[in-house]
Every structure is written in structure tokens, then in C-alpha cells.
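Asks: would you be able to build a 3D model of this:
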Amino acid sequence: MPLYSQCLPTPVGSLTLIANDSHLCAVLWEHDHAARVPLGEWVPTGEHPVLQATAAQLAEYFAGARRRFDLPLAFNGTPFQRQVWAALLAIPFGETRSYRQVAEYIGNPLAVRAVGAANGRNPISIIAPCHRVVGSSGALTGFAGGLGAKQWLLGHECPQGPLFQ
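Replies: Model (predicted):
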């Protein structure tokens, strides 16, 4: 199955959007690993409806006019990874959660490290807000787009500082 791609300039750098015929599969950072997306040939296009909707919603997000995304998503990963990525979608705009809180949310409180690993392999950055997951002290931790981008995204969502719940 072919995958369709589109590059999108944003305030946090160039993102590559990847979709299959009907769903968004990935939002990749400039120096991201291609292993985050399903195998397949990427066909560059600007005419794909899912990519167009994703670009429009990301533009609204970066302009401060969107807090939630409404896109068809296709997460490619293990059942555990998909469970963690679904938990990311439940973190409200302007709030953060620790890896431990995400592990508790999915009913597996001892899986803190596994949650961290799954969070790090999130293929749909920003849309599935892995940037909202921080260390237990509230400290910023690793991020595929770099800590500067993570800090920018959190500051964009909550200029007075993100809520740590």
C-alpha cells in the first residue's frame, strides 16, 4: 500500500506528514527516524485529503485557534504502544502528565520505562501529544523534535506554564 507524504513548514521546524489512503500515519520531525512509520514507498503529494486536513489543522494549532485535532489516525505499533498512544490523546491541552501517571492511566503502574519507550516511538507527534509527557519532577525529558521544540510546544499551549496534574 502506498503512503503519501507532504512537507509542512512550522514554527518548530519542517514536519513530514505521512498518510495511507484514509488515515494519518505519522508526523515526523526533520531528523526523525523513518522506523516510526509503516513500511512502504512514500509518494510526495499536496493533493491528499488527509494530508490537507492535517496541514490545515496544524496551521490552526500553531495560530492558537485549535486545541484538539479531529483527524483519522492509524497508529502502527504493538498493542501496548497503541495503548500508550491512545492515553496521550487523553492529555488535555495545556496540561502535562508524568510517565508514571500515563502508566497508571493505562492500568499498568509498573510499566513506567515501557511507557517512556512507547512515548518515544510515537509516530504521530503533536497530534498525539507526546510533548505533554514529562519527568516526575515536571522536568522536560527526551523528545524526537528536540527539547527546544518540546519547550516551545508546551509554552504555546500554556504561556503561564503547563499544568502538571
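
Asks: rest of the way, CA atoms for contacts and neighbours
Replies: Fine.

Asks: all helices for this protein, in order.
Replies: Taking DSSP state H as the criterion, the chain carries its helices at 49-62, 79-88, 99-105, 112-120, 147-157.

Asks: which parts of the longest one are buried?
Replies: Translated: helix 49-62. With burial defined by 16 or more other C-alpha atoms under 10 Å, the residues of helix 49-62 counted as buried are V50, L51, A53, T54, A55, Q57, L58, A59, Y61, F62.

Asks: and for the last one?
Replies: Residues of helix 147-157 classed as buried under the neighbour-count rule (16+ other C-alpha under 10 Å) are A149, K150, Q151, L153, L154, H156, E157.

Asks: list the helices and strands it packs on?
Replies: The helices and strands touching helix 147-157, judged by 3 or more C-alpha pairs under 8 Å, 6 or more residues apart in numbering; DSSP states H and E, number zero.

Asks: run the chain-centre distance for it.
Replies: Counting by C-alpha atoms, centre = their mean, to the nearest Å, helix 147-157 is centred 13 Å from the centre of its parent chain.

Asks: quick one more, to check against the first:
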Amino acid sequence: MSIGYWSTLDTAIGPFTAVVAGDGAVLASGWTGEVGELTPLISPSLLPGEVKHRRDLGPVTTAIREYHAGELDAVDEIEVRQRSGEFRERAWDVLRTVPAGKPVSYAGYAELAGNPAAVRAAASACARNAAALFVPCHRVVRTGGALGNFRWGVNAKRWLLDHETPRA
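Replies: Next up, the predicted model:
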């Protein structure tokens, strides 16, 4: 039976919980203090048989702290593991290349993911993303700049985008 681990940290926008595989790859994460909100988001093929609390998840915990403290690229090299269809997995990989401070529209995201006509599928990839922050779905906005939806709330999305906006 595989074992995963979870930890919750306090951040400027509330508790942030991450669930990792035994090797440390992020399986799910988001702004919640309830691990039970995250485990259903993990693909059944990746879900550990048991998920245990651990105060510190090593590089993942460090990256979460550093990102919220202003080191915006701290999460970039953390391994993430998600499973779904081919388009969605590609879209998640592409999303990790969208730089902080440079949000894209859903249409632009669909184009980056290789199918400009797949705007709804791109939006669905954002909605089904289990690894918030590490796969930065908050960086996708509506055409014209409106925020759009976010699993962890529009206020959290606004904070994240403001946090990533370069200061003059």
C-alpha cells in the first residue's frame, strides 16, 4: 500500500494544504485547512492507500513559504503528478510555463495548449486542476481581464494575481 503525506501551512490568504506522494511529488494542493477537500481531487490511479499528516513536506513546504513571501518562482521546480486525458495533461504542463505576473486569457491558454478552438476544454483543465499554486490555474483570466472562477475563491485569485504583479 502506498503512503502519501499532507501538511497545512498558514498563509496571507488562509490555510494552504498540500498532499504529496511518498516520493514528494505534489498530488493535490489548495487554500484549505481540510485535507478531505483535496483527496477527492486526486486521480484514483495516483491516490495513496493512506495519507498521513507530516508537519513538514521538505521542499514542498519550503516552496509554499517562499512563494507566499514573494519568491514567485519557488514553486516552479516542484514535481507535480496528475492524471487525466491527453489534452488536460498537456494543458496542465503548459500552464506551468505561464510566468508569474503575465496572466493569459482562456483563449490564449487553449492556444498555448495546442488547440485554439478548445477554449472550454482549457477552462475545464483549470477547473479540474488538483495542484493549485504548483499548476498556476489562477493565471488564467477571462478575455478582457475579468478574473473568472477559481476553486479557492475569487478573493484568493485576486490576491495571487496582485501578489504576482510587478511593482513599478
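
Asks: please state their TM-score.
Replies: The TM-score (TM-score structural alignment, normalised by the length of structure 1) is 0.87; 158 aligned residues with a C-alpha RMSD of 1.9 Å.

Asks: turn the helices of structure 1 into JSON lines, columns for distance to A26 of structure 1.
Replies: Output for the helices of structure 1, formatted as JSON lines (distance: least, C-alpha to C-alpha, whole Å):
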{"stretch": "helix 49-62", "distance to A26 of structure 1": "10"}
{"stretch": "helix 79-88", "distance to A26 of structure 1": "12"}
{"stretch": "helix 99-105", "distance to A26 of structure 1": "21"}
{"stretch": "helix 112-120", "distance to A26 of structure 1": "13"}
{"stretch": "helix 147-157", "distance to A26 of structure 1": "17"}
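
Asks: who wins for proximity to F164 of structure 1 among these?
Replies: helix 99-105 (10.4 Å; C-alpha to C-alpha).

Asks: the residue lying closest to A149 of structure 1 once chain neighbours are set aside: how many residues sit nearby?
Replies: Distance criterion C-alpha to C-alpha, 6 or more residues apart in numbering; nearest residue to A149 of structure 1, sequence neighbours excluded, is V12 at 5.6 Å. The tally of other residues near V12 of structure 1 (other C-alpha atoms under 10 Å) stands at 16.

Asks: measure V12 of structure 1 to P72 of structure 1 for me?
Replies: According to C-alpha to C-alpha, to the nearest Å, V12 of structure 1 and P72 of structure 1 sit 23 Å apart.

Asks: what do you get for L154 of structure 1?
Replies: Per C-alpha to C-alpha, L154 of structure 1 is found 24 Å from P72 of structure 1.

Asks: residue in structure 2 matching A55 of structure 1?
Replies: Under the alignment (TM-score structural alignment), A55 of structure 1 pairs with T61 in structure 2.

Asks: can you tell me which residues contact that match?
Replies: T61 of structure 2 sits next to L9 when contact means C-alpha atoms under 8 Å, 6 or more residues apart in numbering.

Asks: which pair of the buried residues of helix 147-157 of structure 1 spans the longest distance?
Replies: Spatially, the most separated pair among these is A149 and E157, at 12.3 Å (C-alpha to C-alpha).

Asks: show the contacting residues for the residue positioned nearest the centre of structure 1.
Replies: The centre of structure 1 sits closest to S125, judged by C-alpha atoms, centre = their mean, with a distance of 2.0 Å. By C-alpha under 8 Å, 6+ apart, S125 of structure 1 lies in contact with A26, V27, L28, H131.

Asks: number of residues surrounding the alignment partner in structure 1 of K102 of structure 2?
Replies: Aligned by TM-score structural alignment, K102 of structure 2 pairs with E95 of structure 1. E95 of structure 1 is flanked by 16 other residues according to other C-alpha under 10 Å.

Asks: hmm, E95 of structure 1 is touching L163, no?
Replies: Yes - E95 of structure 1 is within contact range of L163, at 4.5 Å (criterion: C-alpha atoms under 8 Å).

Asks: mind checking what G120 of structure 1 lines up with in structure 2?
Replies: Alignment note: G120 of structure 1 maps to A127 in structure 2; criterion TM-score structural alignment.

Asks: how about its match, what does it touch?
Replies: Residues in contact with A127 of structure 2, defined by C-alpha under 8 Å, 6+ apart, are F150, R151.

Asks: same deal with A121 of structure 2?
Replies: Taking C-alpha under 8 Å, 6+ apart as the test, what A121 of structure 2 contacts is R88, A110.
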